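**Q** this is a predicted model, with the sequence first.
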Amino acid sequence: MQKSFIFIKIYNFLRAYSIKNRVLELHTSPYGASMTALYMNDKSHVTRNLIYGYSNGEKYKGNPFFMGATCGRFAGRIADHGFELKGQRYILDSDGPVHLHGGGASLAFKPWTLKEIHHGEEPYIIYTIHSAHLEGGYPGNLEIEAQYTLKGNSLLIHYRGKTDRTTHLNLTNHNYYNLNGGGSIVDHKIKVTADKLLETDSLKVPTGKFTDLQATPYDLRKDIRLGDVLKHISLDHVYAFSKGHRRAKIFSQETGISMTLTTNQPGVVIFTPADLGEEQFRNITPAAFPAICLEPQNFPDAPNQTHFPSSVLEPGDVYSNSITLDFDLI
């Protein structure tokens, strides 16, 4: 068996930390604890980068697309730029019409600290960050860890968080997946174990209501070609997983690579951008609908929707978001 080992490279004066096992090779950046590349051989033994990553490592300092980044303190949108918690109103830092992914103080834009990197049969990388009380408008001093582990043909993502006072926390990873290594995802097939969508308003903030997917173009419960979906609708929606089933799967017939995502989170944001602008990437040149984002998380606007799963984190408790990506050749 080939031994795992560590790559440490310099991209535009930014240190990048990487791990590898016999199946997968993961590259990361301390900015946003971001994943910058994920390599795997396809059915023809051609190496493919399964997530988009900027060619210029400096881009992760600002990261206009949140590419590969850890989003928070609260992933997704929060209405009215804030929430009330224990009788106090907290106004959040927002750089647009709604608070998105933590606003201008998002953890996606900040330098994280490398805590540990390990190589061996199950290599892993752990990043940590401290977020001070009222940073971005959120209460509580937070200590957060992001751990990426390679285990056989799987990538395990685990976010942990602790606070010294009551707060809200909701983290996610924002990879842009393309199992061809670039180009378009219109020929990918997708299947998601979700029978409801969160209804949203004109700003894409949840209204608190749910929409049944039966007999709608948003129904992804059976294997369906993404291009057949995208010719009718665009996807930037929160899917509520069915009870006991929290899974999403994508598959590329071109490469034979499939990816199955499982999580402990109640929902997943599915986003299929029409393009990625004029950026340069460590991938095959993007085409129309170049990627799909699968962002497992608690429901957006949970701080303002009491019937949503709670996003409250209390002192003494540990926040946990576990995401497993299983890759196979079919």
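**A** The structure has been received and is ready for your questions.

**Q** CA only for contacts and neighbour counts going forward, please
**A** Fine.

**Q** what about the closest residue to K209 other than its chain neighbours, how many neighbours?
**A** Spatially, and ignoring its direct neighbours in sequence, K209 is nearest to E199 (5.4 Å; Cα to Cα, 6 or more residues apart in numbering). Close neighbours of E199, defined as other Cα atoms under 10 Å, add up to 17.

**Q** got it, and the one 5 residues further on?
**A** When counting by other Cα under 10 Å, one arrives at 18 neighbours for K204.

**Q** ok, it - contacts?
**A** With contact set as Cα atoms under 8 Å, 6 or more residues apart in numbering, K204 has these partners: R77.

**Q** that one sits in which helix or strand?
**A** For K204, there is no host helix or strand (DSSP states H and E).

**Q** ok, so what distance separates it from P266?
**A** 18 Å (Cα to Cα, to the nearest Å).

**Q** check Q297 too.
**A** 7 Å.

**Q** can you check E278 too?
**A** 34 Å.

**Q** neighbour-wise, which of these two wins?
**A** P266 (20 against 7).

**Q** the closest residue to N173 other than its chain neighbours: how many residues sit nearby?
**A** For N173, ignoring the flanking residues on the chain, the nearest one in space by Cα to Cα, 6+ apart is T70 at 4.8 Å. For T70, the count of nearby residues is 26 (other Cα under 10 Å).

**Q** ok, second structure coming up, stack it against the first:
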Amino acid sequence: MQPGILQAPFGTLPDGRSVSVFTLVNKAGMSVRILDFGGIITEIHVPDRDGNFADVALGFDTLEPYCTDSPYFGALIGRYGNRIARGRFTLDGQAYELPVNNGKNHLHGGTQGFDRVLWDARIDGAELVLGYRSADGEQGYPGTLDATVRYSLGEDNEIVVRFSAVTDRATPVNLTQHSYFNLAGGGDILGHELMLDADAFVAIDADLIPTGNLANVAGTPFDFRSPRPIGQAINAADEQLGYGGGYDHCFVLNKPQEKAMTRAARVREPVSGRVLELFTQEPGVQFYSGNFLDGSLQGKGHTYAYRSGFCLEPQHFPDSPNQPGFPNTILRPGDTYETESRFRFSVEP
């Protein structure tokens, strides 16, 4: 396949609109497939230490399950990634209510988040540019938000994701990318070795909502400051792991300064030698160990069993609109939301 960006049809939405898939290819042969529906990354093909390529992203072969059954496989998330407690917040003295779609809480933008809308797509040189206008009141959020996402694939096997947004009224914004990875190309992810550059994580309650406490990772199953297998302590008798059914927590990244681009995480799969590094400007990264995958979903020749994929979602902290001690997530008119994350793939001998 020639380097560049190719466009092809992928399916038709129930309302008759056509969905396209864009294939980004670099000179090294790495390829990434992205839909204009949900900005979804459907495939990521990278080599192992012997040069054998495999698809390391969980996803589907067809459009329909992305519209109905997907647990956010590969999707862009907005207007607010992660949970907002009871779907409520107060901003500038006004109370807002959002759809509740995760127990008692609002999750990942609601019942019709950015993962389930058709983005306007165009190719700009080496970038796939996606745009979406979220109307005032959509999913309960105030203000008209114009969001832009730029995807590119570097020659260093790095997927670059650049977000920007502007609004005409103050509104919470927390955009992220929600790919599920399996660097072995199949099986579970418990043997993957993870490093997270985080001295603390956001403690949660039984409803997976932050308590407001940033808990020290030292001496806990959450200490990934040195690489260790994801499965090493995932079943430990730990209250926080019990709440999440495993890891489903936002880690507080060690950053020299706000908005600095730092390496947040490194994952190595020892059998294939594949390595994934995440670099981000965000203050946190949600690490999710696929605890709710149960074998009921199938795609691309795989059955997505328990803990067969992991997520590293760069983002601000959950429930920040209700947590005054957390970094700000309110975008105001005249300001521009901008953030960048990079997913870099390599191999170790």
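**A** Looks like it came in fine. Bear in mind that the values here come from a model prediction, so they are computed numbers and not experimental data.

**Q** now the TM-score, please.
**A** Superposed pair, TM-score by TM-score structural alignment, normalised by the length of the first structure: 0.94. Supporting alignment: 325 aligned residues with a Cα RMSD of 1.7 Å.

**Q** OK, contacts around the spatially most central residue of the second structure?
**A** Residue closest to the average C-alpha location in the second structure (Cα atoms, centre = their mean): H178, at 2.3 Å. The neighbours of H178 of the second structure, taking Cα under 8 Å, 6+ apart as the test, are 72-77, 311-313.

**Q** cool, and S234 of the first structure?
**A** Contacts of S234 of the first structure by Cα under 8 Å, 6+ apart are T272.

**Q** what do we get in the second structure for N298 of the first structure?
**A** Aligned by TM-score structural alignment, N298 of the first structure pairs with H316 of the second structure.

**Q** what does L220 of the first structure give?
**A** Using TM-score structural alignment, L220 of the first structure sits opposite F224 in the second structure.

**Q** K104 of the second structure contacts I84, doesn't it?
**A** No. Counting by Cα atoms under 8 Å, K104 of the second structure sits too far from I84 to count as a contact (9.5 Å).

**Q** strands of the stretch 101-250 of the first structure, start to end?
**A** 113-118, 124-131, 142-151, 154-163, 167-168, 172-173, 189-192, 194-200, 206-212, 224-225, 236-241, 247-251 (DSSP state E, counting those that start in this stretch).

**Q** which of the ones you listed is buried the deepest?
**A** Highest mean neighbour count of these: strand 172-173, a mean of 29 (counted as mean count of other Cα atoms under 10 Å).

**Q** so that one corresponds to what in the second structure?
**A** Using TM-score structural alignment, strand 172-173 of the first structure pairs with 176-177 in the second structure.

**Q** mean deviation, that stretch versus the first structure?
**A** With mean Cα distance after the TM-score superposition for the first structure, stretch 176-177 of the second structure departs from the first structure by a mean of 0.6 Å once superposed.

**Q** excluding chain neighbours, what is closest to S131 of the first structure?
**A** L142 (5.0 Å).

**Q** returning to that earlier point: compare the strands of the stretch 101-250 of the first structure and report which one is nearest to T324 of the first structure.
**A** Comparison of the strands of the stretch 101-250 of the first structure against T324 of the first structure by Cα to Cα identifies strand 154-163 as nearest, at 4.6 Å.

**Q** just want the angle from the closest one to strand 124-131.
**A** 30 degrees (axes from the mean of the first three to the mean of the last three Cα atoms, to 10 degrees).

**Q** which residue numbers in the second structure go with strand 154-163 of the first structure?
**A** Counting by TM-score structural alignment, strand 154-163 of the first structure pairs with residues 158-167 of the second structure.

**Q** compared with the first structure, how much does the matching stretch deviate?
**A** With mean Cα distance after the TM-score superposition for the first structure, stretch 158-167 of the second structure averages 0.7 Å from its match.

**Q** which stretches of the second structure form helices?
**A** For the second structure, helices defined by DSSP state H occupy the ranges 64-68, 239-244.

**Q** hmm, which of the contacts of H178 of the second structure are common to the first structure?
**A** Retained in the first structure by both residues aligned by TM-score structural alignment, their matches' Cα atoms under 8 Å are the following of these: 72-77, 311-313.

**Q** what residue of the second structure matches up with I125 of the first structure?
**A** Superposed on the second structure with TM-score structural alignment, I125 of the first structure falls opposite L128.

**Q** quick one: contacts for that match?
**A** 5, 22, 121-122, 150-152.

**Q** and with 10 Å instead?
**A** By Cα atoms under 10 Å, 6 or more residues apart in numbering, the contact set of L128 of the second structure is 5, 22-24, 34, 36, 39, 121-122, 149-153, 161.

**Q** ditto for L58 of the second structure
**A** 41-44, 73-74, 179-182, 185-186, 298-300, 302-304, 308-310.

**Q** and if we set it to 6 Å?
**A** By Cα atoms under 6 Å, 6 or more residues apart in numbering, the contact list for L58 of the second structure reads Y180.

**Q** again, but for S55 of the first structure
**A** Here S55 of the first structure is in contact with 280-282 (Cα under 6 Å, 6+ apart).

**Q** most neighbours of all these, which one?
**A** F281 (18 neighbours).
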